[in-house]
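*Asks:* from the sequence below, what's the structure:
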Amino acid sequence: MVDVRVVGPDVERSGEVLTPEALEFVADLQTRFGAHRDALLAARATRRAEIAAEGRIGFRPETAEIRDGDWRVPPPPPGLVDRRVEITGPTEPKMAVNALNCGANVWLADLEDANTPHWRNVVGGQVVLRDAVRRQLEFTAPDGREYRIREDAVLPTIVPRPRGWHLPERHLLVDGEPAVGALVDAGLYLFHNAAEQLARGSGPYFYLPKMEGHLEAALWTLVFDHAEQVLDLPEGSIRATMLIETIPAAFEMEEMLHALGSHAAGLNAGRWDYLFSVIKVFRAAGPQYVFPDRGAVTMTAPMMRAYTDQLVAVCHRRGAMAIGGMAAFIPSRRDAEVNERALAKVRDDKTREAGDGFDGSWVAHPDLVGVCKEVFDDVLGERPNQLDRQRPEVAVTAEQLLDVAGVPGERTMAGLRANVEVALRYLAAWLGGNGAVGIHNLMEDAATAEISRSQVWQWVRNEVVLEGGELVTEELVRSVVAEEVAGIGELPHLDDARRLFEQVALADDFPDFLTLPAYELIS
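*Replies:* Model (predicted):
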């Protein structure tokens, strides 16, 4: 008999999702697949050591047969045929209602980077998802304002993003050990909503983050196959879109789709986590992998164009959807000039994506849905997607994917200060329980803090000289941190955020994910 125990604090309505049957299902997933997950994390470390020793990464010769083979993933399922606009956001009630009412095609309900894994958020997010699937979600704000799903709203397809394989859930113990966060998130959602979603003409769909290769995708296949059997779901009804947000995954796009098999729906191209992964994997490889200011590394940089062209070509060759990156701008209610400039950038980004063959793209705010939809409408017309558009001219090499030296831009004091300030503000909010934070009219999540702290770490270790002549040292960074803390002023959890940032940006050892030490600071 498996011992499963909840050791987190009481959460309102937790009894609706933490039922004995649901916990038994999650415990079964943990017992069957937890050790496999552990082995894959160990394999990550080995793989990174191999890459570091060689100073480069290439396409795997042992999987050439898959890349050369003639195969396709199943056609898009109901609710994922037209994905031209996807809105992302946490499973916080007010933001969830706004996402459901905004007219997007898909709501990426984020249990990962836009969510602090406080136990109240983990459980509360499952309650919100359960209500949203059944069109019962409503919320009354402290000021008395009421939020509910409009009766005439055509709901976007709900696609949760569980935590990555690396994160534990210490509030749910199976045989005395913390469960895998991803299995908790996906397991609870499947148990309560899979059959309901199918009955409503949709299905149990996911976004899968942070994977580093096809073996990690293959583990999700085992989890989904088992869940379908236990929950009596049709074979292949669980479908998933994988985020290609690590540099090892960029070299295994086809292998990952092949490994996910009947569960594969598409791939997504991001930016911050991808750049963070390049720094992490090549952190000891020398100055040829040192980026300019992160704000200068746009999706039009040659290495990023290679990455996105490869993703579209792979997806459409294999019958999978290609979904573009985030428009993180938050429109200002007071500054029309800021809005005009930012919306022009959003339009340019979405126009590039639609022109390159992407089938849809992400926005972080309901006010951006119309802009994104208009751009994709112009390209798609009456078609729901661009799966028929092949990219036979694309032939991306390893050198193109790793061309950090070809990224234009400078390393500046302003870039250093931006990294420090935004990371401090975000981490303070994260520690307080808010994983989606508006900073300088941009919606930031954990990926922002990761690229910010990793770039600071990289600049210190490589003794970068800034455009103004300043040598980036630990002492310089600490002085900038002190100045930015003083400039921010009073902010809850700022002291802890400062200590955490200095730990993950200045320590000799590079923590694989800042959310791991950060997790120790929350309840």
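
*Asks:* okay, CA-based contacts and neighbour counts for the rest of this
*Replies:* Noted.

*Asks:* how about the helices in the stretch 351-500 of the chain?
*Replies:* Along the stretch 351-500 of the chain, the stretches classed as helices by DSSP state H, counting those that start in this stretch are 369-380, 398-401, 413-431, 446-461, 474-488, 494-506.

*Asks:* second input sequence below; structure requested for side-by-side comparison:
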Amino acid sequence: MVQQQHSTPLNFVVTSTSASEQLFTQAAVDFLSALVSKFQPRLTELLAQRQQQQQYYDQGQLPDFDAATRHLREGDWRIAELPQELTKRRLEITGPVDRKMVINALNADVDVFMADFEDAQSPTWQGLLEGQINLRDANLGNISFTDANGKQYALKAQPALLIARVRGLHLPEKHILYRQQAIAGALMDFALYLFHNYQTRLARGSGIYFYLPKLEHSREAAWWADVFHFSEQYLGLNTGSIRATVLIETLPAVFQMHEILHAMRDHIAALNCGRWDYIFSYIKTLRAHPDRVLPDRQVVTMTQPFLNAYSRLLVATCHRRGALAMGGMAAFIPSKDAQQNEQILAKVYADKELERDNGHDGTWIAHPGLAATVREVFVDGLDSDNQLDQQPDISDVDQALLLQPCSGERSEQGMRMNIRVALQYISAWLDGRGCVPIYGLMEDAATAEIARTSIWQWIKHGKTLNDGRIVTAELFTTLLDEEAARVKAEVGSARWQQQPFVQAQQLLLDITTAASLTEFLTLPGYQQLP
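*Replies:* From the prediction side, this is the model:
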């Protein structure tokens, strides 16, 4: 077990390892204990409020702008001035925190690497701790790696700016208990990264930067603001030493952007269009509304009116308040086939042009092979480091447009693709890998969530495919068996047996045919991780 020399309200229910001994020093445990003791009870209340709000949506209400905070939306105020190094974030790459990925991402031709402890990371205990050590070593500048073939990887002289993305507020960390309950994974990720890196970063004139995922309301942003203030006081840091970018990747949050910026005005730097999780949240939030069912996920792109409105509203809101407005993820992976790769890059280029023209200050990629193409748009295509002086026209953006479902077919082909993607992703996630190339796209938890919740909603509301068949649990079960056999043929029997595909198939069946929507597939999945 992890040894603690002094009394602490935390109970570590895990065997000590080299990684845990490096990270859970007495001082680090004291800091984490202080955070959990002060903020965990309030977080429990916030998560309960999420459930209460969802009940209103399930009873027929729709998300909307809050009349009680209209004065904040209409008021004249701005966030704290941005640190200079956070004003140029034209191109960001995202990925998990394994050692090789961290080095390659920091060496890529990008401005920022967002090291993801959440959607791109399967939260195995060992993987999370090794990820923290990898980021510590990256900040120290001494990270290196040698693969099984003897190839060596080392950090270049001037790597990209490192920003850490912690887990969402809903995700527990079962290996550390507080009052016999699992602590918030977000607090562990935040505490360890801050504690082990703040001195290194401040010594070279930088700050400690985070991405915060899946907020649904400004009261959750206020909770994070209090966490930041408390941490700065605890560690003797100046206010604003910690800065955050908040992902607007839930449907309720798009109606709370001014309020979120205001709640975190001392610590916020930007908002980000987390488009894939946003689509998932649209489905999840409006799950009880039969008139809000989305079509095949392949046609739900940023050109759809409700998503384009979300992008423009985010830009206008951020720029009015002095914050950067970051664009979303290009999930494509370059192809070795020249003709196919040309088509991929053309799609990426068009997608990024739309974001740039909407006024975004930067954007995301998941693969370094896309950097050159995206730089043509967001570096060569800009006259300055950002577009803070741009204000898109949002005169047409209102509640109706933001909630407008998009047209498109529900096809057997689309349903089968959803099944194959979700099955392969869940298997990889249970195997400890949270970011997986599947059929030319870099899939993470968000895209897998879209795949399985779409089918659940089609079943719930008895929607029909374009051939007239009603989507039922029985139809899904049949297609799941057929697509599992197809995946087995694609990956081979040996790999099928080595990886938890059977376990993943059962989990996908259970959550897709359940009477009630499973909030996040990662919650039941997490109980199956070591």
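
*Asks:* ok so, going back, as TSV, the helices of the stretch 351-500 of the first structure with mean neighbour count and distance to residue 245 of the first structure would be great.
*Replies:* Formatted as TSV, the helices of the stretch 351-500 of the first structure follow (neighbours: other CA atoms under 10 Å; distance: least, CA to CA, whole Å):
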stretch	mean neighbour count	distance to residue 245 of the first structure
helix 369-380	19	22
helix 398-401	16	13
helix 413-431	22	19
helix 446-461	24	10
helix 474-488	15	27
helix 494-506	20	20
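
*Asks:* out of the ones you listed, flag the one nearest residue 2 of the first structure.
*Replies:* Nearest of these to residue 2 of the first structure, taken as CA to CA: helix 413-431 at 32.5 Å.

*Asks:* need the counterpart of residue 272 of the second structure in the first structure.
*Replies:* By TM-score structural alignment, residue 272 of the second structure lines up with residue 268 in the first structure.

*Asks:* contacting residues for that match?
*Replies:* The neighbours of residue 268 of the first structure, taking CA atoms under 8 Å, 6 or more residues apart in numbering as the test, are 241-244, 311, 322-325.

*Asks:* pull out the buried residues from the residues you listed.
*Replies:* 241-244, 311, 322-325 (16 or more other CA atoms under 10 Å).

*Asks:* what about these, which are in helices?
*Replies:* residue 311 (DSSP state H).

*Asks:* one step back: how big is the offset of the helix or strand harbouring the match of residue 272 of the second structure relative to the second structure?
*Replies:* Using DSSP states H and E, residue 268 of the first structure maps to strand 264-269. Compared with the second structure after fitting, strand 264-269 of the first structure has a mean deviation of 0.6 Å; criterion: mean CA distance after the TM-score superposition for the first structure.

*Asks:* would you mark the buried spots in whichever helix or strand comes after that strand?
*Replies:* Sequence order places helix 272-281 as the next helix or strand after strand 264-269 of the first structure, per DSSP H and E. Burial within helix 272-281 of the first structure, assessed by neighbour count using 16+ other CA under 10 Å, is assigned to 272-281.

*Asks:* what about the counterpart of residue 257 of the second structure in the first structure, distance to residue 464 of the first structure?
*Replies:* With TM-score structural alignment as the criterion, the equivalent of residue 257 of the second structure in the first structure is residue 253. As for residue 253 of the first structure, its distance to residue 464 of the first structure is 33 Å (criterion: CA to CA, to the nearest Å).

*Asks:* stretch 13-28 of the first structure: end-to-end distance?
*Replies:* Stretch 13-28 of the first structure has an end-to-end distance of 23 Å (criterion: CA to CA).

*Asks:* that stretch aligns to what range in the second structure?
*Replies:* Using TM-score structural alignment, stretch 13-28 of the first structure pairs with 19-34 in the second structure.

*Asks:* how about the residue mapped onto residue 224 of the first structure from the second structure, nearest residue that isn't a chain neighbour?
*Replies:* In the second structure, the residue paired with residue 224 of the first structure according to TM-score structural alignment is residue 228. Counting by CA to CA, 6 or more residues apart in numbering, residue 228 of the second structure lies nearest to residue 242, which is 6.7 Å off, once chain neighbours are set aside.

*Asks:* contacting residues for the aligned partner of the one you found in the first structure?
*Replies:* Matched to the first structure by TM-score structural alignment, residue 242 of the second structure sits across from residue 238. For residue 238 of the first structure, the contacting residues are 203-206, 224, 228, 263, by CA under 8 Å, 6+ apart.

*Asks:* in helices, which of those appear?
*Replies:* 224, 228.

*Asks:* of the contacts of residue 238 of the first structure, which pair is most distant in space?
*Replies:* Across the contacts of residue 238 of the first structure (CA to CA), the longest gap, 14.2 Å, separates 206 and 228.

*Asks:* neighbour count: these two, which is higher?
*Replies:* Set side by side, residue 206 of the first structure and residue 228 show more neighbours around residue 206, with 24 against 17, by other CA atoms under 10 Å.
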